[in-house]
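Chemist: Sharing a model that was predicted from the sequence below.
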Amino acid sequence: MYTDGACSGNPGPGGYGVVLLYKGHRKELSQGYKNTTNNRMEMMAVIKGLEAVKEPCAVDVYSDSKYLVDSINKGWAARWRDNNWMRNKKEKALNVDLWGKLLSLLDKYQVSFYWVKGHAEIEENERCDFLATEALKNSDLLEDTQPT
């Protein structure tokens, strides 16, 4: 699974793009939102991609978001959840609605996250960027329920 999020302004209109590849099959997903952030769209891409997976399986997620990849791989997001969504004793974690959804989905699958450099001519990452950017331009933008 390749994922990307985009935002025009931060916050502003945003979108996500997903390319799912499995045994010669390909599925692309995208959607735009009226008022959101880039980080939320990066996370939404993975959530929507995992929600589209039909059966429990191993999933490799490729993202150009260090925020997303590091938050999962370094255990930050799980630690925030375990600490009642606090990053430390004084700072609340952001995007807790999406982190909660994502962490729940990760329990269903064997997911490995890999960071890829954005705009580095990685074909599927470039395609996700295109899908996300086009999605934020559409007229059917959804409301982001909890933009931060």
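Modeler: Thanks, I have the structure now. Remember, predicted model here, so these are calculated numbers, not experimental data.

Chemist: Going by C-alpha atoms from here, please, whenever you check contacts or count neighbours.
Modeler: Fine.

Chemist: okay, which residue is most central for the chain?
Modeler: Met43 (2.4 Å; Cα atoms, centre = their mean).

Chemist: Count the residues that sit near the closest residue to Asn10 other than its chain neighbours.
Modeler: Of all residues not flanking Asn10 in the chain, Thr37 sits nearest, at 5.1 Å (Cα to Cα, 6 or more residues apart in numbering). Neighbourhood size, Thr37 [other Cα atoms under 10 Å]: 24.

Chemist: adding another structure so you can compare the two:
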Amino acid sequence: MSDKPEVIVYTDGACSGNPGPGGWGAVLIWNGKEKELMGGEPQTTNNRMEMQAVIEALRALKKPCKVIIHSDSALIINAFTKGWIESWQKRGWRKSNKKPVENKELWQHMLQAMDPHDVEWVKVKGHAGIELNERVDRLAVTASKKY
């Protein structure tokens, strides 16, 4: 049992065109309180926005926490639950096909943001009526429209 506070996080990214204007959204839940975060970029990709949502959610935490991150991004979930990220690093940020890992700098930012925390990953099905996942999707889409 961790003595760190437990924070539930839902994240999502959105992109209008891929690449195109994009947005990310996150909801952090701790001790019955909720915090919404959102942002975006004028020229980006969906994967970058999915990753940015996780990074910003982790950066928002003021002290080390047990963080349960819910995402509908198979890429992010698989990178951490299937050991892809360790394999990429061992190969000098190359995939098994020897090609460079896309968005290496964001993966590095994510690892850095994760460092003080105990992170658990939960895959959620996108657009399946899961209330908090739908909410972060709306935040991401709203943010993307500002660009």
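Modeler: Everything's here; your move. Since we're looking at a predicted model, the values are computed, not measured.

Chemist: ok, back up a step: what secondary structure does the equivalent of the residue nearest to the centre of structure 1 over in structure 2 sit in?
Modeler: Alignment note: Met43 of structure 1 maps to Met51 in structure 2; criterion TM-score structural alignment. With DSSP: H, G, I helix; E, B strand; the rest coil as the basis, Met51 of structure 2 sits in helix.

Chemist: The one 10 residues further on too?
Modeler: Here Leu61 of structure 2 is coil, with the state taken from three-state DSSP.

Chemist: corresponding residue for it in structure 1?
Modeler: Checking with TM-score structural alignment, Leu61 of structure 2 has Val53 as its match.

Chemist: Please apply the same query to Leu75 of structure 2.
Modeler: Under TM-score structural alignment, Leu75 of structure 2 pairs with Tyr67 in structure 1.

Chemist: list the contacts for its match?
Modeler: Taking Cα atoms under 8 Å, 6 or more residues apart in numbering, we find Tyr67 of structure 1 in contact with Asn39.

Chemist: Surely it forms part of a helix?
Modeler: Yes. Counting by three-state DSSP, Tyr67 of structure 1 falls inside a helix.

Chemist: Please give the element, helix or strand, for the alignment partner in structure 1 of Gly25 of structure 2.
Modeler: Gly25 of structure 2 maps onto Gly17 in structure 1, with residues paired by TM-score structural alignment. If you go by DSSP states H and E, Gly17 of structure 1 is part of strand 12-22.

Chemist: ok so, going back, what sits against the residue nearest to the centre of structure 1?
Modeler: Applying Cα under 8 Å, 6+ apart, we find Met43 of structure 1 in contact with 5, 68, 98-99, 102.

Chemist: next one: Gly49 of structure 1
Modeler: 1, 3, 18-20, 29.
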